[in-house]
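Colleague: predicted coordinates and the sequence they were generated for:
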Amino acid sequence: MKLQEKYQKLLILILLLLAGFYFLYLVRGILFPFFMAGVIAYLVNPMIEKLLGRGFNRVGAIILLFSMLLTISLIFGVFGLPLIVEELNSLSQTLPTYVNSLQTRLDQLCKDLQRVKMPAILKQVADQTLQKVEQAGLDFLNRLTDLIFNFLSHLMSLVMAPIIAFYILKDLEILTESVKSWVPRKYQREVFKLWNDINKVLSGFMRGQFLVAIFIAILTTIGLIILKVNFAIVLGAIAGAFNVIPYLGPILGAIPAVAIVLIKSPIRALGVVILFIVIQQIESGLISPRIMGESVGLHPLTVIFAVLAGGQIGGVVGMILAVPIAGVVKVILKFIYVKLAE
């Protein structure tokens, strides 16, 4: 009888979880600010803990930190945001011109290849390759444009996220105890040990990548301004955002800047390529070792596979989330393996 009651409780729990996931699926359109709030709270909580260690109470520490972040945001909003909006407007107006120019260059390249004497099969392969390159370039520009405008459409959600994050941080201890109450007492030690292991994987990676991305965005923007490249701020921001994708990110982040300059001047495009190479050397040699700290502990081949799989499943967002998710999966599988081996 006790075994039957246990299975009944387990069935009810599973049904409640499924109902909860289905409800979240129905209201998925409003979840973005809550997701961003969780990310903000996770990123800044270590700084809150340091302030608590120096005698601040929790609310005072949160207000102080958020005041600093708000000041930085206002300075950025006053001086940086208008420049970004202006560049985005200019980019949206000139993008068709760049696409047409790229189309013209590719058409000319096709004509030049047709004049070259080569076997018919090689000409066919060359034509197909150029068509694929052209389509890939256009797809990339379209996705990049969609990504930028999707980001702008979520600005209101981004404004709400810090407010929600404030309440998460304010009541973090209450929320933690609430989560603990849902875990049976005999499993609490193991469950929270697993969470601590997951937190070690995520904390160094997420906070480190965020800071590295900011450094890359700033360095790239300054370099592109020196080289007198149009849309330097937007291109720098794109380079910083893509840099959170291991191995492939720096290449993807460089493509828009190189492509825009290449259409007008191949020689200047070479200068942009050199700029990105120098920045990546600075990042890998000086910035990342000082900032990243703990890593996810994955083999490079595993990281590359995870990034490609994430891109296949979820596009750019999937590529960004692939490595931390892979790190978490590794910790969980290791935990399960240890438990089964006992």
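Modeller: Structure's in. What do you need?
Colleague: can we go C-alpha only for contacts and neighbour counts from here?
Modeller: Fine.
Colleague: now do the helices for this protein: every range, in order, please.
Modeller: Secondary structure of the chain by DSSP state H: the helices cover 2-26, 32-53, 58-75, 81-115, 120-153, 155-170, 172-182, 185-226, 232-242, 249-264, 266-282, 288-291, 300-341.
Colleague: please name every helix or strand in contact with the last one.
Modeller: The criterion is 3 or more C-alpha pairs under 8 Å, 6 or more residues apart in numbering; DSSP states H and E, and the helices and strands that helix 300-341 contacts are helix 185-226.
Colleague: kindly report the same for the fifth one.
Modeller: Helix 120-153 sits against helix 81-115, with contacts defined as 3+ C-alpha pairs under 8 Å, 6+ apart.
Colleague: do the first one as well
Modeller: If contacts are counted by 3+ C-alpha pairs under 8 Å, 6+ apart, helix 2-26 sits against no helix or strand.
Colleague: chain center to that helix, what's the gap?
Modeller: Using C-alpha atoms, centre = their mean, to the nearest Å, the mean C-alpha position of helix 2-26 is found 33 Å from that of the whole chain.
Colleague: just to revisit the earlier point, adding mean neighbour count, write the helices of the chain out as TSV.
Modeller: TSV is the format used below for the helices of the chain (neighbours: other C-alpha atoms under 10 Å):
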stretch	mean neighbour count
helix 2-26	11
helix 32-53	17
helix 58-75	15
helix 81-115	14
helix 120-153	13
helix 155-170	17
helix 172-182	12
helix 185-226	17
helix 232-242	24
helix 249-264	19
helix 266-282	16
helix 288-291	14
helix 300-341	16
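Colleague: can you get me the start-to-end distance on stretch 47-62?
Modeller: Using C-alpha to C-alpha, to the nearest Å, the end-to-end distance of stretch 47-62 comes out at 9 Å.
Colleague: and here's the other structure:
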Amino acid sequence: MPGQLAALLTLLLALGVIGEIGYLVVWRAVREMPALIDQFVATVQGVRDKLQGMAQNSPQLNQLTNSVTHWLQRHRSDAIGLITTGAGYTVEAVTALVLTLFISFFLLYDARRIWGWLLRAFGEPYRTRVDSAGHAAWDAITGYVRGTVAIAAIHAVVIGVALVLLGTPLAGPLAVLVFFGSFVPLAGAVVAGGLAVVATLGTGGWVPALILAGVILGENQLEAHVLQPLIMGHSVRLHPLAIGLTVTAGTLVGGVIGAVVAVPVAAIVYRALPVLTGREEPQTAVSPAAPVPAGPR
């Protein structure tokens, strides 16, 4: 297949998959949100009735539960509007999306020549070392993306199955939210799963919510002690402690965005810096500026 056509089809396929997932999540959320709020209100009222018997009809308890119930009922349409407004923000990002697609197309189609053009800025003694460091950095970011997607998929499948078995509404959108939240190592799945726990509490009560919370905490321990060492440790060659400290530092410096980019940046520096400083010998690599040697396929 010609390179231009392959790059174009790759972009269209990726855009179609992401757009379809976003549409399904928003459509399901808008459709099921009223029923979810009604169930949450019923749960709050049921908890109030139980607590009233224990607290002997406390006026403060009645006031608190009435305030929660009235707030949910009053902001029922606002919750739906918030979802549709969030979907509308995607229209405002058309310019950024077009620019991203434009850059991605040329990186997919002509990355070899672009990298070779960048290498021309370095003299001959350093060009090989910079080339090797670039390949090491690319290997690090590739391993990070693959490892993160694998871990996020495991979290989404396990928590999604648990939501379906517990009968929680919006199981699909919540599982997608957990998937994207898992791109923040160690903490993202727990934070995104907290919303699933709240939804389960409002629709199923305390027992299903506690079961789901136990599943999420178990998933977090599985990630910290099994998935991170086996998958991410092998992919980016960083110890789980280093990953945790890096995520913490990135969160303090840049918030959520800092937490997302902290680990890949640390992996790139860890892999590329020794080559640049001469502490490791440059690995033999075919420069993107040079033609690919012919060989058996």
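Modeller: Nice, thanks for sending it over. Every value quoted in this text rests on a predicted model; they were computed, and no experiment measured them.
Colleague: any idea what the TM-score is?
Modeller: The TM-score (TM-score structural alignment, normalised by the length of structure 2) is 0.63; 246 aligned residues with a C-alpha RMSD of 4.4 Å.
Colleague: and Leu195 of structure 2, what pairs with it in structure 1?
Modeller: Aligning on TM-score structural alignment places Leu195 of structure 2 opposite Pro256 in structure 1.
Colleague: quick one: contacts for the nearest residue to its match once chain neighbours are set aside?
Modeller: Of all residues not flanking Pro256 of structure 1 in the chain, Leu235 sits nearest, at 7.0 Å (C-alpha to C-alpha, 6 or more residues apart in numbering). With contacts defined as C-alpha atoms under 8 Å, 6 or more residues apart in numbering, the neighbours of Leu235 of structure 1 are 220-221, 256-257.
Colleague: need the counterpart of Leu298 of structure 1 in structure 2.
Modeller: The equivalent of Leu298 of structure 1 in structure 2 is Leu238 (alignment by TM-score structural alignment).
Colleague: hang on, the earlier thing: and which of the contacts of Leu235 of structure 1 is nearest to Leu64 of structure 1?
Modeller: Thr221 (29.9 Å; C-alpha to C-alpha).
Colleague: in space, what's closest to whichever residue in structure 2 pairs up with that closest one - neighbours in sequence excluded?
Modeller: Counting by TM-score structural alignment, Thr221 of structure 1 lines up with Gly160 in structure 2. Leaving aside its sequence neighbours, Gly160 of structure 2 sits nearest to Ala175 (C-alpha to C-alpha, 6+ apart; 4.9 Å).
Colleague: could you do Arg237 of structure 2 as well?
Modeller: That would be Ala267: by C-alpha to C-alpha, 6+ apart, it lies 7.5 Å from Arg237 of structure 2.
Colleague: got it, and Gly293 of structure 1?
Modeller: The shortest distance from Gly293 of structure 1 to any non-neighbouring residue, by C-alpha to C-alpha, 6+ apart, is to Gly204 (5.7 Å).
Colleague: so who does the one you found touch?
Modeller: Applying C-alpha under 8 Å, 6+ apart, we find Gly204 of structure 1 in contact with 292-295.
Colleague: just the buried members of these?
Modeller: 292, 295 (16 or more other C-alpha atoms under 10 Å).
Colleague: mind putting the contacts of Gly204 of structure 1 in a markdown table, distance to Arg268 of structure 1 included?
Modeller: Converted to a markdown table, the contacts of Gly204 of structure 1 look like this (distance: C-alpha to C-alpha, whole Å):
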| residue | distance to Arg268 of structure 1 |
| --- | --- |
| Met292 | 33 |
| Gly293 | 36 |
| Glu294 | 38 |
| Ser295 | 36 |
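Colleague: which one among the contacts of Gly204 of structure 1 gets closest to Ile313 of structure 1?
Modeller: Checking the contacts of Gly204 of structure 1 one by one against Ile313 of structure 1 (C-alpha to C-alpha), the nearest turns out to be Ser295, at 23.6 Å.
Colleague: so how far is Val328 of structure 1 from the residue lying closest to that closest one once chain neighbours are set aside?
Modeller: Leaving aside its sequence neighbours, Ser295 of structure 1 sits nearest to Phe205 (C-alpha to C-alpha, 6+ apart; 5.7 Å). Distance from Phe205 of structure 1 to Val328 of structure 1, counting by C-alpha to C-alpha: 11 Å.
Colleague: give me the mean deviation of stretch 132-147 of structure 2 from structure 1.
Modeller: Taking mean C-alpha distance after the TM-score superposition for structure 1, the mean distance separating stretch 132-147 of structure 2 from the aligned residues in structure 1 is 1.6 Å.
Colleague: quick revisit: aligned counterpart of the residue nearest to Arg237 of structure 2 in structure 1, please.
Modeller: Using TM-score structural alignment, the partner of Ala267 of structure 2 in structure 1 is Gly327.
Colleague: all good on my end, thank you.
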